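1. I would like to see how this sequence folds:
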Amino acid sequence: MSRIGVSSRRGFLQGCAAGALSTLPGAAFADERRPVVVMTNHNDDTLSLFEKGFEKAYPQYRVQIVWLMPPDAMRHLRDASAQSPDVWWQAAPHNHLADMAKDGFMQPLGLSKEGLPAAIGALPLEGEGDLFHASQLTAFGFFVNSKAIKAQNLPWPEDWAVLAGPAYAGKVAMSDPWTVRFGSQLLSVATQSFGWEKGWALISAIAGNAVLTPKGLRDEVISGRQPVALHIDTVPNAEQRFRQPMERVYPKHGAIVNAGYIGLLKKAANVEGARAFAAYVLSAEGQALLPRTDLPRLPVRPDVYAALGKEQFDPFAAQAAGQFVYQPTDEGGGRSTAMAALFNGLVQDKELLSGLWRRVHAAEAAGRGGSHVAEARRALEEIPVAADFWKDETIAAAFRPRRRQENAVAPEASPAPQASASPPEQAQVIPGQPNGLTIPEPAKPIIEKWRAAFRENQARASRLLDEAKA
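-> Presented below is the predicted three-dimensional model:
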């Protein structure tokens, strides 16, 4: 597999791509096979497996990789002077192909969709106008160190409620949605699966038990410091393959949270080869490779799961059985920030929250406190906004992303980016964090109001527990 631009993430970070991108499809080969230039951010193991399978199935072509993260890929595609890749195969959760399709950078796949469903639940798998298609799925799950679970005599974490119980105090690792983008999705999984009030009640109890971290969930679980982490399934699946007794558990209330996509660029030099590569990725043979990679992902073809064995989780069967109540919807980047802000208010004094939950659990186990303890629990579980809070235009407008003005122009006329240009804003996150975006000023007083409400709830719980001598 020829690597144009970079051969690895480390190579990219060392800046190896700068000169090579200007000669994308023109690199010379020792043989006469036509290159198929694939722009992607999949890992090396995934690319190697698919390159080998594709070149065996289509010996007239040779894969040529351009490894770019989506924001850099979008800047490259908008550079009118740069030569275009043939295929864009994306592993990132946000569907950047849809963004670029709206601006005219993609062309129809033109492939048979036999065996490829158009959606799973509310998540579309087929792009409008046939301009892209989902190529793999990512689901929410628990990352579990089963050896640590057994050694610490903990109940098996089959669902969220188990992690909310007293046995898991200090034994759950959880990403802070302020710093990890998929963290807000996990909050939505809980609130959709259990309902708004019960979902937040579980979130509060789990947060009280949890160790919050901006990164490093994998290390926390592997070490056994926290036997369970709330996570999307790519890392748990990888560790399950290589580090027994690491396991992933898809809880009874789970979710498909996002998909990766593949599409053909409008300016592709090798349209036939690009279409062949996309066809291979979406074929039964190609899809069966996804669970075998170093970062295993879920196939988008229901017909491949039977051959993968009973241990392979089947999201289509889970969806049909009602396990996946959560339905991803396009609610805008602002709502994810609002959910993160609510969680931040809940855990603003994490030590206090954890201590209050320990007192509630201890009093309940001892049968002390009666109605005072029950009321304290309700105070800790209370969420200061209603389920339909996002319908309030004042709140929605306050959190709405402030996007820079961009010209949606055809690929032939797209301006070349400046060296200092920043990627377009995709969602609101917290300033100073990896996603690099800001909270709009109008949202700050709303956030403070929510934080004050959580403080009052927790102070009330503390007073009630004191009165109950719990």
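2. going by C-alpha atoms from here, please, whenever you check contacts or count neighbours.
-> Noted.
3. what helix or strand is I256 located in?
-> Per DSSP states H and E: I256 is located in strand 255-265.
4. please enumerate residues in contact with the helix or strand following that strand?
-> Scanning forward in sequence from strand 255-265 by DSSP H and E, the next helix or strand is helix 271-282. Helix 271-282 is contacted from outside by 34-37, 50, 54, 58, 61, 86-87, 109-111, 135, 262-264, 268, 286-287, 300-301, using C-alpha atoms under 8 Å, 6 or more residues apart in numbering.
5. ok, the residue nearest the centre of the chain - contacts?
-> Note on the chain: the residue nearest the mean C-alpha position is F182, at 4.5 Å, using C-alpha atoms, centre = their mean. Applying C-alpha under 8 Å, 6+ apart, we find F182 in contact with I232.
6. how close does it get to P93?
-> Per C-alpha to C-alpha, to the nearest Å, F182 is found 9 Å from P93.
7. then V211?
-> 25 Å.
8. with neighbour numbers in mind, choose between these two.
-> Set side by side, V211 and P93 show more neighbours around V211, with 22 against 15, by other C-alpha atoms under 10 Å.
9. please look at L163 and I206 and confirm they touch.
-> Yes. Contact status for L163 versus I206: in contact at 5.9 Å, counting by C-alpha atoms under 8 Å.
10. overlap in contacts of those two?
-> Contacts common to L163 and I206, judged by C-alpha under 8 Å, 6+ apart, are V172.
11. ok, V385 - how many residues close by?
-> V385: 13 neighbours (other C-alpha under 10 Å).
12. one more, so I can put them side by side:
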Amino acid sequence: MARQTALKVAVLSLVVACSAAHAGTVSVLTSFPKELTEAYKKAFEAAHPGIKIEILNKNTTASIAYIKELAVGQRPDVMWASAPDAFEVLARDKLLQPAPEVKNTQVPAKVGNYPINDPDGMYYGQALAGYGLMWNTRYLQANKVPAPREWADLTKPVYFGHVSISSPSRSGTTHLTVETILQGEGWEKGWTQMLQIAGNCAAVTDRSFAVPDGVNNGQYGIGMVIDFFGLAGKYSGYPVEFHYPSVTAVVPANIALISGGKNADEAKKFIAYTLSREGQELLFDPKISRLPVLPNASFGGKAPANYPDAQEIAKRAKVQFNTDLSSNRYQVVVSLFDQMVTFRLKELQAATRAIHEADRRLQAKPNAHGSELLRQAKSFAYSSLVPETMVKDEKFLNLFRQNKRDVEVAKQLTGLEELWSSKAKANYERARDLANQAAALAK
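-> Okay, the predicted model is just below:
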């Protein structure tokens, strides 16, 4: 009896201790790098000694899947990421809950024409971001490569082998970069440009931060990145520069309360802290270098000299980002990019190299038949496998929104992706052969 009583007391004490520890812990699901998350964790815990922050680091696509797989009461408390369309997906699936008390009333309603906070109150802008080009100045000088100013510049032969990008299926910020180009140029022209750029890429990395790390250390010359990667490198002293092309968009990086999390009350305090002036000032740390949702002028001179102004960038940006459009075709874009680029990069590079060589020879020695072959080669290499009419088809889009655990759904998606992959390979090989034929006519 005594032993049983002692055991019960011990178990009860452990349960109480675990509950107490659990009650004071906020689980934050985020794709953000350690430099940012550790800064907020340290500052928040110092201001709220009774609450601990637990960081769960996953890329945005994996984060969505992770939340969907967990039952109510077992989910993380906070979602914190750059992709507004990802938050639209979570809101649509009723995986977020409003927390109006966390809002900072000093935050402007919009950046340009884009709402900083979700109009339905399901998520809140915590920082602002644009998309652009970062480059290593020493690398470009050593390789005699000019600094790019527009996305279209990266399609030129001079950039072959000098560009890097991450996969949008592994990086929410890269998905936004790709989607910005698709919205700015239109679906067909946008994919043509994206495939031409990808053909010039030296690598498609698994994670978004591998691109700026590679540019910072001179492994790559140019990276297609969200602005804070380029700005953090620059303000941290690396020999890099960053530029916003005209086809860019300024949108919020968001934070939200997850429905069915463990500790909503403590989570709300953390979200409110990130939106406060104190929390916003952390964004100016050189290792973070993000654009605050509060105006630069509101920090009383604490913003670094010549720090980018999000509102000014938004005025110049040609793209008014359409979150609904992006979220509706989210899975199609990431899957198509993987099948045409990520998994077929070598074939695309080979086709692009042959096209550049044929182009060079035909400019030196024009040939009508050669020019026609080259036109065909470019069409095979740089055309989307999904026409715009199909990406507007709700039945087609809905296939990608369904539960992949469903055997029939998984079978359909796998079959479609295998078709895209094999078609891309065949197209790139055909493009390379046609380009080689064109080049031979210009000898």
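13. what packs against the longest strand along structure 1?
-> Secondary structure of structure 1 per DSSP state E: the longest strand is strand 133-145. With contacts defined as 3 or more C-alpha pairs under 8 Å, 6 or more residues apart in numbering; DSSP states H and E, strand 133-145 of structure 1 has these neighbours: helix 217-223, strand 228-232, helix 234-242, strand 246-249, strand 255-265.
14. how big's the offset between that strand and structure 2?
-> Strand 133-145 of structure 1, aligned to structure 2 and superposed, deviates on average by 2.3 Å (mean C-alpha distance after the TM-score superposition for structure 1).
15. now that strand, how far from the centre of its chain.
-> Offset of strand 133-145 of structure 1 from its chain centre (C-alpha atoms, centre = their mean, to the nearest Å): 8 Å.
16. before we move on, the earlier item: just the ones in strands from the contacts of helix 271-282 of structure 1, please.
-> Using DSSP E, the members of those that fall in strands are 34-37, 61, 87, 135, 262-264.
17. turn these into TSV, columns for neighbour count.
-> Output for those, formatted as TSV (neighbours: other C-alpha atoms under 10 Å):
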residue	neighbour count
R34	16
P35	24
V36	25
V37	28
Y61	21
V87	29
S135	28
I262	28
G263	30
L264	28
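18. and those, which two are the farthest apart?
-> Farthest-apart pair in these is R34 and S135; separation 23.6 Å (C-alpha to C-alpha).
19. how about the closest residue in space to L346 of structure 1 that isn't next to it in sequence, secondary structure?
-> Spatial nearest neighbour of L346 of structure 1, excluding adjacent residues (C-alpha to C-alpha, 6 or more residues apart in numbering): F454 at 5.8 Å. Counting by DSSP: H, G, I helix; E, B strand; the rest coil, the backbone at F454 of structure 1 sits in helix.
20. distance of F454 of structure 1 relative to V347 of structure 1?
-> Distance, F454 of structure 1 to V347 of structure 1, by C-alpha to C-alpha: 9 Å.
21. neighbour count for those two, which is higher?
-> F454 (26 against 20).
22. quick one: contacts for the more buried one?
-> With contact set as C-alpha under 8 Å, 6+ apart, F454 of structure 1 has these partners: 345-346, 383-384.
23. swap in L282 of structure 2?
-> Here L282 of structure 2 is in contact with 39-40, 288 (C-alpha under 8 Å, 6+ apart).
24. looking at structure 1 now, which of the residues you listed still hold up?
-> Here is what carries over to structure 1 from the contacts of L282 of structure 2, by both residues aligned by TM-score structural alignment, their matches' C-alpha atoms under 8 Å: 39-40.
25. which of the contacts of L282 of structure 2 count as buried?
-> Among these, those buried by neighbour count (16 or more other C-alpha atoms under 10 Å) are 39-40, 288.
26. among those residues, name the ones in helices.
-> Under the assignment DSSP state H, the buried ones among the contacts of L282 of structure 2 contribute 39-40 to helices.
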